[in-house]
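*Asks:* Next one to model:
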Amino acid sequence: MIPLRIVLASLACLYPFSLAQEPKSDPDKTLIIISTSDIHGNLDNFPRLATLVKQYRAKYPHVLLVDSGDYFIGNPYVDDCEKRGEPLTILMNKLGYDVVTIGNHDLDYGQEALRDHIKGMPSTKFVITNASLSPTLENCFSPYVSIPIKGTSISVGVIGLADLQTTDVRRMTGISWKLPDEEDYKGITDRFRLHHNTINVILSHLGYGNDLKMMKYSPNIDVILGGHTHVMLPSGHLRTGTLLSHTGHSLSHVGVTEIIFSTEHPVSILSKSTRAVSLNEEIPDDPEVKEIVRRFSGNPLFNQQVGVAGEEITHVTIGTLFCKAIQQASHSDIAIYNRGGVRSKNHLNKGPVTIRDIYELEPFREKIVTCSMSKADIEQLILSKFMSPTDDEGGVLEVYCSGFSYQIMDGVTPSITSTLKNGVIYTVAMGDYLCSNFIFPQRGNGKPTGIDVRKALIDYLKQIKELLNPPPSKLPIIKDTTFAL
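*Replies:* Predicted coordinates for the structure are as follows:
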């Protein structure tokens, strides 16, 4: 999971927001864009979001509700619904989203489920500009959307950009996409000029770093509403004429962007601002939407206790738990697991561990597979992932393990050492995502065991009863300072 990072800027904008404030401008000449991103199945704050949207629509005639992707994956009430994702479809349709793009996790249920989600929101426009879609998703997306502002000659142009590089390759059949480069960014404004829109908006699931590049190479885009990296910008960034908004994840906050325009000839934008609005108790629940959430959140199965955390458990310990559980369940020599497959939480709180906790940590319904691998194969897998980090994160430990240990020397050319032995062929347990998506000689050729990762976790926790953090071990990543000045 990409970690939450807070960008400290104008923290005063995090105060509870009230529509009791008098508008600074003529409501008829103001566009309000309410934006969400990286909802990840969180249902709890939809009743407050519904109230906020209703309040704005009652006060302003021009309001757009948009989302920048990753509405799926992260909540068992959504992920494990009989029809996967259905609660989000019903709620987003109920609130009347105007324009939506996709994130890398919105394909995790499969292309058919995403298609059904789109069909369940018939009044919403879905837009993706940097991808060519499969026949399954044909006619579901547009590369560009133009929305007229009623009563004016002004229109709002919207494109959608997504980073799909971590999407499971098994869900990408027939889909091709491209991460924009400098030349692509420079050409973005041409698309807006072609359609003669006054207000230009990008729904971006490219991440904070790529959004900054876009601002550098594509000046004078009016607004970028970003997501993917779970960044919080309390009052946004305004650079090169472009306003950038990021509002974290899990629907704790939403973006409220205000654009004041003139209808005089030539029509123009007079000002623009954005703020992250907390969906806290200061905003009352919408009763009708609250009832919909209650209907989907009543499964008693998720409250069953399967173990206990004797202290606050770190993400590394949770990752090791995954490995030990699948190693034992599959009777393998060693086990490895990808960091991104341990979802939802940076830690487990002290106290009971429930089935809901397990399902939140492993929302993908992975199966255990095994591969026969040598020391060189395993080290190649670990090191190849370390050597292809994202721009935002740098070199990051991507593989948890049990049955052995390793260290990486992070220098000009990273190297790896491990306790594995030469001349031995190991039976290695892993999740089927890692087997299909990481680069190593046995890629895609794992032997199915038929065992659910979730079941392995539950059985292992019931066996050990209490989960504790182990004593600190050697640092897995050693920085090479040989050439440091």
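
*Asks:* C-alpha only now, for contacts and for neighbours.
*Replies:* Noted.

*Asks:* Residues contacting stretch 347-356, please?
*Replies:* Contacts of stretch 347-356 from elsewhere in the structure, counted by CA atoms under 8 Å, 6 or more residues apart in numbering, are 76, 301-315, 318, 458.

*Asks:* Enumerate the positions of that stretch that are buried.
*Replies:* Residues 348, 352-356 are the ones in stretch 347-356 that count as buried (16 or more other CA atoms under 10 Å).

*Asks:* and for comparison, fold this next one:
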Amino acid sequence: MKRWTRLALFAAVAAAAACAPRERTIVVLSTNDMHAKIQHFPRLAAAVEACRDTVPDALLVDAGDRWTGNAYVDKTAVPGKPVIELMNRLRYDVATLGNHEFDHGQAFLGRMIDSMDFEVVCANVLSDTCTFPQLPAATIVERGGVKIGFVGAVTNYEGPGHPAGNAASFAGLEFPDPQAEAIRRAEELRGRVDVLVLVSHMGDDRDEELLGRTRLFDLVIGGHTHVLRDTVVNGTLLTQTGKDLRYVGVTEIRLRGGKVQSADFRLVPLDGYGPDAGFAAEVERYYASPELNRPVGAFAATMDKQGLANWMAAAVADEADAEVGFYHIGGVRLDSIAAGGVGVARVYDLEPFGTQVARMEMTPAEMRRMIVTKYNEPTREGHRIDLVSTTPYAILVDAEDRAFDVRFPELREDRRYKVAVSDYVYRNYHDLHCTEGEITGEKVADILIGELREDSPLEADNAPRQKVVRTEAKKF
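*Replies:* Modelled structure (predicted):
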């Protein structure tokens, strides 16, 4: 399998070597949204080194969200450090920021950037604080006489006005329109480089919008939306490699007379490579944590993502002594946990953010307004059931998939209810109106660990309590 993958990956490179001397081929390897999945680094290292055996000056680029998603990275003495050490060892060249780079605050991120041996570029983050360095918008890397420009951009759509996350992490920073800033920097750089690459953490939908406005870029290395993309949009190649280091992207850019003639992309599955022994030993060292490896309880049956969300909604409600619990599906970071023993690390993989419980009082009308507003958001979090709840409800939508009502069969409209949510929802969700609101300081992961210790084995409740109903009748 490894031999097949190596041949598939580099056959075109070998052919390019036979081209006329005036023709050049640049190879760019890309990753995005690795989310701390360092267990896949040994296979990534094997793939990258196989490429470098054939193309020694291949570039290695990452499009953001390097940590948050693996307890063996997120719960170390310096969160994220294992990822950066592995990336430095693998000799990454360029990266941009993702929203999760800010999960531990901007001062922490500033220190982490200082430890990165690769260039971090972002055109649309402006710093007015000493805790966070002003990053370059772009950089130029030369390979074999070919100048390759890289412009970085990060989403500001979910904040609003900043990446998704707690607003306190972005104090003193500005995040202007990423598309406008990327285009502006491209206009400045285009005449100075042979190849121009956008390293984007906006999401493939926003990348498509940008490419509809400009043809300045030769390649977009994308991230944020966790999809596999290999698409030409308005003459420019748009790529993305999904998430969790399952694939590495390989882009070959052919030039003739200093002009780009073509760009071709391939997704290469990393499971086709045997792990690099040196990187495997390093990862094993990171995983040797007695505290994280300690079992705390068990599940009687497998919990799928719906079941995990139900569990988390019920857990925050119980902790806050609330009548209704909501948990946002984006905060449920695992797709399932299998029946059997559950260790501390698995709980932190499920909830890696240090999320706290918030409690308040709300009427059904206020809950309805919050749910409808979230459903109708134009971001990727819209038009889905985002808030899983302990109380059943139905979202009514019209033919254009616009929500206009929410029905609560078990709630009375004339009552105020004690409600529990995550502090992320409490701080960031639009149209959340309540009384007696406060953040309790209790961490969701600690609550889940406590329930596992006290009540194992936990039964799985994978049944959905929320649904979307399409109807033409608009009535509040």
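
*Asks:* Please state their TM-score.
*Replies:* Overlay of the two chains. TM-score (TM-score structural alignment, normalised by the length of the second structure): 0.88; 457 aligned residues with a CA RMSD of 2.8 Å.

*Asks:* Give me the buried subset of the contacts of stretch 347-356 of the first structure.
*Replies:* With neighbours counted using 16+ other CA under 10 Å, the contacts of stretch 347-356 of the first structure contain these buried positions: 76, 302, 305-309, 313-315, 318, 458.

*Asks:* which position in the second structure aligns with A276 of the first structure?
*Replies:* Aligned by TM-score structural alignment, A276 of the first structure pairs with L267 of the second structure.

*Asks:* What degree of burial does its match show, as a neighbour count?
*Replies:* Per other CA atoms under 10 Å, the neighbour tally for L267 of the second structure reads 21.

*Asks:* and if you look at H433 of the second structure?
*Replies:* 17.

*Asks:* Wait, a helix at it?
*Replies:* No. Under DSSP: H, G, I helix; E, B strand; the rest coil, H433 of the second structure sits outside any helix and is assigned coil.

*Asks:* what's the nearest residue to it if we skip its chain neighbours?
*Replies:* E366 (6.0 Å; CA to CA, 6 or more residues apart in numbering).

*Asks:* quick one, helices of the first structure?
*Replies:* Ranges of helices in the first structure, per DSSP state H, are 46-59, 76-79, 86-95, 111-119, 182-195, 208-217, 287-296, 315-330, 355-361, 375-386, 432-437, 453-464.

*Asks:* Tell me which of the ones you listed sits most buried.
*Replies:* Using mean count of other CA atoms under 10 Å, the stretch among the helices of the first structure with the greatest mean number of neighbours is helix 76-79 (a mean of 25).

*Asks:* Read off where that helix ends up in the second structure.
*Replies:* By TM-score structural alignment, helix 76-79 of the first structure lines up with residues 71-74 in the second structure.

*Asks:* Determine which two of the buried residues of stretch 347-356 of the first structure are furthest apart.
*Replies:* Spatially, the most separated pair among these is L348 and I355, at 12.8 Å (CA to CA).

*Asks:* just to revisit the earlier point, which one of the buried residues of stretch 347-356 of the first structure is nearest to L194 of the first structure?
*Replies:* Closest to L194 of the first structure, out of all of these and judged by CA to CA, is R356, at 49.0 Å.

*Asks:* aligned partner of the closest one in the second structure?
*Replies:* Alignment note (TM-score structural alignment): R356 of the first structure maps to A345 of the second structure.

*Asks:* cool, and D452 of the first structure?
*Replies:* That one, D452 of the first structure, aligns with K443 by TM-score structural alignment.

*Asks:* repeat for H62 of the first structure
*Replies:* H62 of the first structure maps onto D57 in the second structure, by TM-score structural alignment.

*Asks:* Tell me how many other residues surround its match.
*Replies:* D57 of the second structure, neighbours per other CA under 10 Å, totals 15.

*Asks:* Equivalent analysis for the one 3 residues further on, please.
*Replies:* Here the count is done by other CA under 10 Å, and L60 of the second structure has 22 residues near it.

*Asks:* how about it, what does it touch?
*Replies:* By CA under 8 Å, 6+ apart, the neighbours of L60 of the second structure are 28-30, 91-94.

*Asks:* Check Q442 of the first structure too.
*Replies:* So Q442 of the first structure contacts 371, 373, 435 (CA under 8 Å, 6+ apart).

*Asks:* rerun at 10 Å
*Replies:* For Q442 of the first structure, the contact set (CA atoms under 10 Å, 6 or more residues apart in numbering) comprises 371-373, 377-378, 381, 435-436.

*Asks:* same deal with K213 of the first structure?
*Replies:* 180-182, 185.

*Asks:* ditto for P448 of the first structure
*Replies:* So P448 of the first structure contacts 367-371, 429, 431-432 (CA under 10 Å, 6+ apart).

*Asks:* The first structure: which residue goes with A313 of the second structure?
*Replies:* Using TM-score structural alignment, the partner of A313 of the second structure in the first structure is C323.

*Asks:* number of nearby residues for the corresponding residue of the first structure for A138 of the second structure?
*Replies:* In the first structure, the residue paired with A138 of the second structure is Y144, using TM-score structural alignment. Applying other CA under 10 Å, we find 18 residues neighbouring Y144 of the first structure.

*Asks:* ditto for P56 of the second structure
*Replies:* Counted with other CA under 10 Å, the neighbours of P56 of the second structure add up to 12.

*Asks:* right, and it touches E49 too?
*Replies:* Yes. Counting by CA atoms under 10 Å, E49 is a contact partner of P56 of the second structure at 8.8 Å.

*Asks:* give the contact list for N88 of the second structure.
*Replies:* 82, 115-118.

*Asks:* repeat that for 8 Å
*Replies:* Taking CA under 8 Å, 6+ apart as the test, what N88 of the second structure contacts is 116-118.

*Asks:* Now do the same for it: its match in the first structure.
*Replies:* Superposed on the first structure with TM-score structural alignment, N88 of the second structure falls opposite N93.

*Asks:* cool, and A365 of the second structure?
*Replies:* In the first structure, A365 of the second structure lands on A376 (TM-score structural alignment).

*Asks:* Nothing else from me, thank you.
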